[in-house]
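Visitor: Structure here, sequence nowhere to be found:
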């Protein structure tokens, strides 16, 4: 068997001082995460973050910058994740759209509200990418080349 990390994407989206999170059912209980998910075969990272944001939150997302790339080993399931976190703009909302299985709701929270619930984050990457965003971390989209 060949080892490989789980490649994921996440959207760090701010509007009016609040950030978009999703509340979701996980094997560890109900937790908070940014709209996020796995890269699918044949898909670019940008296409993946646009798709995952729509599927999990019903918001249309236009990525404008890469916030960071994060590697995390999740000890409970002995998995390594490689996460590409993007920021950008909301360009629409499908209020009638059914959210992905397991997603309870999308919600907007202040950084203080997010920090106060750190024990309910899906991973440490939620807070790390939020803090990097707030520090102004932005890399051009073309830092990742897709063929």
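Guide: That came through, no problem. Here the structure is a predicted model, which means the values were calculated and not measured. Numbers count the residues shown, from 1 in each chain.
Visitor: all contacts plus neighbour counts: C-alpha atoms, from now on.
Guide: Fine.
Visitor: in stretch 23-32, what's buried?
Guide: For stretch 23-32, the neighbour count (16 or more other Cα atoms under 10 Å) marks 23-24, 31-32 as buried.
Visitor: and here's the other structure:
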């Protein structure tokens, strides 16, 4: 793989929703077929604005309608293989309504709510270290206004 392209991060969004001390996550199969845990997250699609992307990803992966309320953080992570990297914009917000009959994205096994301790205990199963980092940042009170997110050019 071209090293220049490998270093160019893919833009992803992640939804961090907490209810009664539990966080909404998904169990999914990664590209290697491993069962991993992640926040509802995915890639920004062409022509899509960032907030619409996080709402879409949460709905497609969990069946929950997600309302972003704040920017939690911006994270740059290089996969240990050094073949790809990600720029993740994580948003905190509310999971409002659930449609249990909604089909979930390919690769998603199911959505579940886990405590921070339950997530930490599943460390090797976490898709990336960003999963637990986002929860820690949420619990530490990281909150930035959505007005920081700007889009220009037809979004």
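Guide: Arrived safely, thanks for sending. Just so we're clear, the structure is a prediction, and the values are computed from it rather than from any experiment.
Visitor: TM-score for the pair, please.
Guide: For this chain pair, the superposition-based TM-score is 0.96 by TM-score structural alignment, normalised by the length of the first structure; 147 aligned residues with a Cα RMSD of 1.2 Å.
Visitor: just the buried residues of stretch 23-32 of the first structure now: which is nearest residue 10 of the first structure?
Guide: If you rank the buried residues of stretch 23-32 of the first structure by distance to residue 10 of the first structure using Cα to Cα, residue 32 comes first, at 12.5 Å.
Visitor: What's the match for that closest one in the second structure?
Guide: Mapped onto the second structure by TM-score structural alignment, residue 32 of the first structure lines up with residue 37.
Visitor: So the aligned partner of residue 56 of the first structure in the second structure: helix, strand or coil?
Guide: Counting by TM-score structural alignment, residue 56 of the first structure lines up with residue 61 in the second structure. Secondary structure, DSSP: H, G, I helix; E, B strand; the rest coil: residue 61 of the second structure is helix.
Visitor: all helices of the second structure, in order?
Guide: Remark: helices assigned in the second structure by DSSP state H are 3-7, 50-62, 116-121, 130-139.
Visitor: most neighbours per residue, which of the ones you listed?
Guide: helix 50-62 (a mean of 23; mean count of other Cα atoms under 10 Å).
Visitor: how big is the offset of that one relative to the first structure?
Guide: In the superposition with the first structure, the average deviation recorded for helix 50-62 of the second structure is 0.3 Å (mean Cα distance after the TM-score superposition for the first structure).
Visitor: Tell me which other helices or strands that helix touches.
Guide: With contacts defined as 3 or more Cα pairs under 8 Å, 6 or more residues apart in numbering; DSSP states H and E, the packing partners of helix 50-62 of the second structure are strand 10-19, strand 41-43, strand 64-78, strand 108-114.
Visitor: Touching that helix from outside, list them.
Guide: Residues from elsewhere that reach helix 50-62 of the second structure, judged by Cα atoms under 8 Å, 6 or more residues apart in numbering: 13-15, 26, 40-45, 64-68, 91, 103-105, 108, 110-111, 149.
Visitor: Would you enumerate the residues in contact with the match of residue 32 of the first structure?
Guide: Going by Cα under 8 Å, 6+ apart, residue 37 of the second structure touches 25-28, 125-127, 131.
Visitor: Just flag the most distant two among those.
Guide: By the measure Cα to Cα, 28 and 131 form the most distant pair in the contacts of residue 37 of the second structure, at 13.3 Å.
Visitor: what is in contact with these two at once?
Guide: Common neighbours of residue 28 of the second structure and residue 131 (Cα under 8 Å, 6+ apart) are 37-38.
Visitor: hang on, the earlier thing: would you tell me which one of the helices and strands packed on helix 50-62 of the second structure is buried the most?
Guide: Highest mean neighbour count among these (mean count of other Cα under 10 Å): strand 10-19, a mean of 22.
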